[in-house]
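A.B. asks: just to be clear, the model below is a prediction. Sequence and coordinates:
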Amino acid sequence: MNIPFLRSLPGLGRRPLSKVVASAEATSTGAAAALQYLLAELPELLMAAVIAMESGQVLATYATQPQLWPSTAAPFWMAAVQQLQANQAAQGSESDYLEEVLVTLPTQLHLLHLASNRQYLLCLAIEEADTNLALAREVMRQAADLTIHTTF
């Protein structure tokens, strides 16, 4: 019997939604703290993730919708950021570095923010109608600082 409601219940074949899922390294790197901060400041958040740029490992994720799985999209986000960094290096602009990428969809905004130490990529998706972009950008900057300055 195919009952759509049952597929959305935790433990019945799908990962739980609206829950921060963190790796063992998420606490020591500040990734879990960054995600908790994003959730506190942007409660209407659809999806968020913290990715280690060197290894490509997804350190912490959060999703509210089944079609927004950050761990599936992470390799594509990293590839996009790396391509933009390579383009910038090819143009010879070493004094500037890539800070963030904004992807606009008809109803959503996806924001990719590279921490200033370039070790972590923070990603989020929000409904365009629910959040001010300037506010989301500032919250992302502050969350990125948590990944840099958190030491345990």
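C.D. replies: Received it, and whenever you're ready, just let me know what you need.
A.B. asks: only C-alpha atoms for contact and neighbour calcs from this point on.
C.D. replies: Fine.
A.B. asks: residues contacting L114?
C.D. replies: L98, E99, E100, Y120, L121, L122, A144 (C-alpha atoms under 8 Å, 6 or more residues apart in numbering).
A.B. asks: which residue, other than its chain neighbours, is closest to it?
C.D. replies: Of all residues not flanking L114 in the chain, L121 sits nearest, at 4.6 Å (C-alpha to C-alpha, 6 or more residues apart in numbering).
A.B. asks: which strand or helix spans that neighbour?
C.D. replies: strand 120-127 (DSSP states H and E).
A.B. asks: check contacts around S18.
C.D. replies: Y62, A63, T64.
A.B. asks: hang on, the earlier thing: what is the strand holding L121 packed up against?
C.D. replies: strand 47-52, strand 108-114, helix 133-149 (3 or more C-alpha pairs under 8 Å, 6 or more residues apart in numbering; DSSP states H and E).
A.B. asks: next one for the comparison:
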Amino acid sequence: MQNWAGQPVRQLVVAAAGPARAGIERVLRRVLAELPELLATAVVDVATGQVLAGYAASREFRPGAVAGPNAEVVRQLHALLGALPEQQEQLEEVMVTLRSQVHLLRLLPQNRQFLYLAVDCRDTNLAIAREVMRSSLERFETLIG
């Protein structure tokens, strides 16, 4: 599943194992239910850049292709925060705005994984997308913690 070549379109694929599997699947199913027009979503391991679960609305959006670079962004931002004099802040979310798309990364509890979401600006309100991510991850926290 590393590059997700030939990944089924509009189908949730879960590769995670262990106790977190059910929670990760619930998070993505909730995101899909709340944002049915999204372009792609995934849960990604920060350390390895591996997709633990993902969904793409079309073949152009491959969560596996962006997972590694997005994980590197998160690692670099953690390094940056560690280098700042005020180390009390924690990374919560990264937003990349493009002309017609918004890509959001929101860290899961313990900062070991993040939820990735790509939406079309014409179809999805940014505030709604951010709230869906936040509330979905709150529920995940109660499932595992």
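C.D. replies: Structure's in. What do you need? Bear in mind that the values here come from a model prediction, so they are computed numbers and not experimental data.
A.B. asks: give the contact list for the residue sitting furthest away from the middle of structure 2.
C.D. replies: In terms of distance from the mean C-alpha position of structure 2, P85 ranks first, at 28.5 Å (C-alpha atoms, centre = their mean). Going by C-alpha under 8 Å, 6+ apart, P85 of structure 2 touches no other residue.
A.B. asks: so it: helix, strand or coil?
C.D. replies: Of the three states, P85 of structure 2 takes coil under DSSP: H, G, I helix; E, B strand; the rest coil.
A.B. asks: can you check Q82 of structure 1 too?
C.D. replies: Secondary structure assignment for Q82 of structure 1 (three-state DSSP): helix.
A.B. asks: what's the counterpart of it in structure 2?
C.D. replies: In structure 2, the residue matched to Q82 of structure 1 (TM-score structural alignment) is R75.
A.B. asks: what residues are up against the residue nearest to that match when sequence neighbours are not counted?
C.D. replies: Leaving aside its sequence neighbours, R75 of structure 2 sits nearest to V46 (C-alpha to C-alpha, 6+ apart; 7.1 Å). V46 of structure 2 makes contacts with A71, E72, V74, R75, N111, R112, Q113, F114, as judged by C-alpha under 8 Å, 6+ apart.
A.B. asks: how about the helix or strand hosting V101 of structure 1, aligned to which bit of structure 2?
C.D. replies: Secondary-structure assignment from DSSP H and E places V101 of structure 1 in strand 100-104. The aligned range for strand 100-104 of structure 1 in structure 2 is 93-97, by TM-score structural alignment.
A.B. asks: OK, contacts around A143 of structure 1?
C.D. replies: Applying C-alpha under 8 Å, 6+ apart to A143 of structure 1 gives the contacts A34, L35, Y37, L38.
A.B. asks: let me know how buried the aligned partner of the third one in structure 2 is, in neighbour terms.
C.D. replies: Aligned by TM-score structural alignment, Y37 of structure 1 pairs with R30 of structure 2. Neighbouring residues of R30 of structure 2 were enumerated by other C-alpha atoms under 10 Å; the total is 18.
A.B. asks: same deal with the one 3 residues further on?
C.D. replies: Using other C-alpha under 10 Å, A33 of structure 2 has 11 neighbouring residues.
A.B. asks: now do the SS call for it.
C.D. replies: Applying three-state DSSP: A33 of structure 2 is helix.
A.B. asks: got it, and F76 of structure 1?
C.D. replies: Under three-state DSSP, F76 of structure 1 comes out as helix.
A.B. asks: measure it to V103 of structure 1 for me?
C.D. replies: Plainly put, F76 of structure 1 is 13 Å away from V103 of structure 1 if you go by C-alpha to C-alpha, to the nearest Å.
A.B. asks: sounds good, over and out.
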